[in-house]
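My questions concern the predicted model and sequence given below.
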Amino acid sequence: MNLTILGCYAATPRTFTNSTAQILDIKNRLFLIDCGEGTQVQLRKNKIKFSKINHIFISHLHGDHFFGLIGLISTFMLLGRNTDLHVHGPKGIKEIIKLQLKLSNSWPTFNLHFNELEAKESVVVYEDEKVIVRTIPLKHRIYTNGFLFEEKVEARKLNSQVVASYNIDKCYFQNIKNGKDITLDDGRVISNGELSLDPPVPMRYAFCSDTVYNEAIIPLIKDVDILYHESTFLDSEEALASKTMHSTAKQAATIALKAGVKQLILGHYSTRYDKIEIFKEEALTVFPNILLAEDGRNFSF
């Protein structure tokens, strides 16, 4: 699993910081999570192939999380894209984008699908044979979702040396991968545990931005490998965080601690602060495994 931070600051983009957007590479699927202004420029800077992006997940309809979407769609058209593009986001995203395309007479050359969300409980928004994506309902000033990306359990791996030692025919290999024991011609039963190896443990990534401190999400993100949680403010501005329905670094760390996550990534920093290291310092007083999102930073897990 590989995560590239394209932008991780709140509100307005600046010459040296960008609003929220991420690329998650999971099981050879390239997912774009949020699409703040300037996302396509950041995609180019980070040498990410536009053509590999087929699904875009938008958390909510505040501009710093989706103002880059119409520009990206327009660039897809100019590049001659012909593969389907799926946009998963709050109800209203289809109307916003289609109106811009209509008034500019710029209808796409590819199929543009909208999966509009309005459920207040967690729902599956994407699934294939290797990955499943669910919403994480958040509490913000408008309807907002985070997203939980989960690898599915792979088939078991053949222990080729053991299988060869029993001279087992290839026609039984799929049964072994499916977890079945094998009965030899002489009647001996060979356990699947001897014939196969455990697959890699599936990984889970939770994206949570924007939200006030909300313990209701804890069951949904319990024990995830990586949690990205907004930390717009420091503890000294807790009252402002509550008023604007955002979180502090310490609150994000508290959620991580109570959910038992393995790694916390902080982001969505207010531009009022000169250094982001202070967010990590504050969060470390609560939770030990802290990483800082930074524009252009890549995480491999």
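Perfect, I can see it now.

can we go C-alpha only for contacts and neighbour counts from here?
Fine.

ok, now how distant is E294 from C35?
Here the criterion is Cα to Cα, to the nearest Å. By it, E294 lies 16 Å from C35.

Of the two, which one has the most company?
Each of E294 and C35 has its neighbours counted (other Cα atoms under 10 Å); C35 has more, 29 against 21.

what about L32, neighbour count?
Other residues within reach of L32, judged by other Cα under 10 Å, total 23.

quick one: it is in a strand?
Yes. The assignment for L32 (DSSP: H, G, I helix; E, B strand; the rest coil) places it in a strand.

hang on, it packs against S51?
No. Look at L32 against S51 with Cα atoms under 8 Å: they stay out of range, at 11.8 Å.

quick one, what contacts T211?
138-140, 144, 230, 245-247 (Cα atoms under 8 Å, 6 or more residues apart in numbering).

Mind checking which of the residues you listed are in strands?
138, 144, 230 (DSSP state E).

Is it possible to get JSON lines of those residues that adds distance to A216 and neighbour count?
Output for those, formatted as JSON lines (distance: Cα to Cα, whole Å; neighbours: other Cα atoms under 10 Å):
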{"residue": "L138", "distance to A216": "9", "neighbour count": "27"}
{"residue": "T144", "distance to A216": "14", "neighbour count": "25"}
{"residue": "E230", "distance to A216": "16", "neighbour count": "28"}
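
Going by distance to N192, which of those residues wins?
Here the nearest of the ones in strands among the contacts of T211 to N192, counting by Cα to Cα, is L138; it sits at 42.8 Å.

what's that closest one in contact with, if anything?
Contacts for L138 were tallied using Cα under 8 Å, 6+ apart; they are 144-146, 208-212, 214, 217.

From these, list the buried ones, please.
When the contacts of L138 are checked for burial by 16 or more other Cα atoms under 10 Å, the buried set is 144-146, 208-212, 214, 217.

Is H113 in contact with D84, as I believe?
Yes. The pair H113 / D84 is scored as a contact, 7.4 Å apart, by Cα under 8 Å.

contacting residues around F31?
23-25, 53-57.

which of the residues you listed lies closest to K152?
Of all these, K152 sits closest to D25, with 14.5 Å by Cα to Cα.

hang on, the earlier thing: out of the contacts of F31, which two are the most distant from each other?
Farthest apart among these by Cα to Cα are D25 and F57. That separation is 13.5 Å.

adding another structure so you can compare the two:
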Amino acid sequence: MKIHILGCYAATPRTFTNPTSQVLELKNQHFLIDCGEGTQVQLRKQKIKFSRINHIFISHLHGDHFYGLIGLISTFTLLNRENDLHVYGPVGIKEIILLQLKISNSYTGYNLYFHELSSTESEIIFEDEKVQVKTIPLKHRVYTNGYLFKEKNVKRKLNLEVIERYKIDTCYYQKIQFGGDVTLEDGRTIPNAELSFEPDYEKSYAFCSDTVYNEDILPIIKDVDVLYHESTFLETEAHLAEKTMHTTAKQAAQIAKNANVKNLIMGHYSTRYGNIDLFKEEAGTIFENIHLADDGKSFEF
């Protein structure tokens, strides 16, 4: 599991900082989460292939989280993209993008699918044989979701040494991988625990931006391996966090602690601060395993 931070600062882009956008690598798939201005440039800088991105998740319709989307969609066309592209986001995302494509006469040469979200309850919005994605309802000034990505390792690992000893035919391999016992020709039943090993550990990643301090999300993100949580302000500006419906560094750490997550990545810093190390210092009084996001930085777990 690898997270590429393309941008992690709040509000407006600057010459040396970019608004929110990141790529999650999970189970050999690339998921783009939010798409602020500059996303294309950052993808190129980090040498992430555009063609690997088939699913884009937009948290909410504030500009610093999706103003780069129309440009990326248009560039996909210029690159002669053929793969389907799926965009998940709040109701309105389809209207915004299609209007821009219509006025600029820039319709895509590939299939573009919108999955618009409106539920205030957590729901599964994407699932294949390897990964499941569900929403994390957040509280912000507009309708907002975080996203929880979880690996699916339902197949057990074959204990080939034991299987060969019992001379079990390969036609039973799939049954064993899905937890089944095997009955031999002599009538003996060999339990699955003897024929296979536990599947790989299922890694999980939760993305939460933007939101006020909200303990309602704790049951959804409980025990995740990595939590990315916005930490726009320090405690000295807690009044601004409350006013703008954002979170402080200490509050993000408290969420991580209460949810028993293994790692916390902080980001979405207000550009009023000249030193992001202050966020780690402040949050470190509550939670230990803290990582500071920064543009161009990658984390591998």
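Thanks, I have the structure now. All values reported here derive from a predicted model rather than from experimental measurement.

about what we covered before: from the contacts of L138 of the first structure, which is closest to E194 of the first structure?
I217 (39.9 Å).

The closest residue to the closest one other than its chain neighbours: helix or strand, and which one exactly?
What sits nearest to I217 of the first structure in space, not counting adjacent residues and going by Cα to Cα, 6 or more residues apart in numbering, is I136, at 6.8 Å. According to DSSP states H and E, I136 of the first structure maps onto strand 131-138.

which part of the second structure lines up with that strand?
Mapping strand 131-138 of the first structure onto the second structure (TM-score structural alignment) gives residues 131-138.

all helices for the second structure, in order.
Taking DSSP state H as the criterion, the second structure contains helices spanning 39-45, 69-78, 93-103, 160-165, 173-177, 192-195, 218-221, 238-244, 249-258, 277-283.

Go through those helices and name the closest to S122 of the second structure.
Of those, nearest to S122 of the second structure by Cα to Cα is helix 218-221, at 8.0 Å.

Pull the residues that contact the closest one.
122, 136, 148, 206, 227, 255, 258-259, 261.

Show me which positions of it end up buried.
Residues 218, 220-221 are the ones in helix 218-221 of the second structure that count as buried (16+ other Cα under 10 Å).

TSV please, covering the contacts of L138 of the first structure and showing distance to N105 of the first structure.
Compiled in TSV, the contacts of L138 of the first structure are given as follows (distance: Cα to Cα, whole Å):
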residue	distance to N105 of the first structure
T144	30
N145	31
G146	33
C208	35
S209	33
D210	33
T211	36
V212	39
N214	43
I217	42
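
And T183 of the first structure? What does it align with in the second structure?
Matched by TM-score structural alignment, T183 of the first structure corresponds to T183 in the second structure.

Now for the residue nearest to that match when sequence neighbours are not counted: which residues touch it?
The shortest distance from T183 of the second structure to any non-neighbouring residue, by Cα to Cα, 6+ apart, is to T189 (4.2 Å). Each residue near T189 of the second structure by Cα under 8 Å, 6+ apart is listed here: 181-183.

What of L32 of the first structure?
L32 of the first structure makes contact with 21-24, 53, 55-57, according to Cα under 8 Å, 6+ apart.

now do N153 of the second structure
For N153 of the second structure, the contact set (Cα under 8 Å, 6+ apart) comprises 130, 199-202.

E82 of the second structure too?
Applying Cα under 8 Å, 6+ apart, we find E82 of the second structure in contact with 109-111.

Among these, name the ones in strands.
Short answer: those have none in strands (DSSP E).

Which among the residues you listed count as buried?
The neighbour-count criterion (16+ other Cα under 10 Å) marks G109 among these as buried.

May I see the contacts of E82 of the second structure arranged in JSON lines, with distance to F126 of the second structure as well?
As requested, the contacts of E82 of the second structure are exported to JSON lines (distance: Cα to Cα, whole Å):
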{"residue": "G109", "distance to F126 of the second structure": "24"}
{"residue": "Y110", "distance to F126 of the second structure": "20"}
{"residue": "N111", "distance to F126 of the second structure": "17"}
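
quick one: which of the contacts of E82 of the second structure is nearest A241 of the second structure?
Taking Cα to Cα as the measure, A241 of the second structure sits nearest to N111 out of the contacts of E82 of the second structure, at 39.9 Å.

residues contacting the residue nearest to that closest one when sequence neighbours are not counted?
Using Cα to Cα, 6+ apart and skipping residues adjacent in sequence, the residue nearest N111 of the second structure is D84, 4.8 Å away. Contacts for D84 of the second structure (Cα under 8 Å, 6+ apart) come out as 54, 110-113.

cutoff 10 Å now
Going by Cα atoms under 10 Å, 6 or more residues apart in numbering, D84 of the second structure touches 53-55, 109-113.

Farthest-apart pair in these, please.
With Cα to Cα as the measure, no two of those lie farther apart than H55 and G109, at 16.8 Å.

For Y143 of the first structure, see how far away the residue nearest to I217 of the first structure is.
Here the criterion is Cα to Cα. By it, I136 of the first structure lies 11 Å from Y143 of the first structure.
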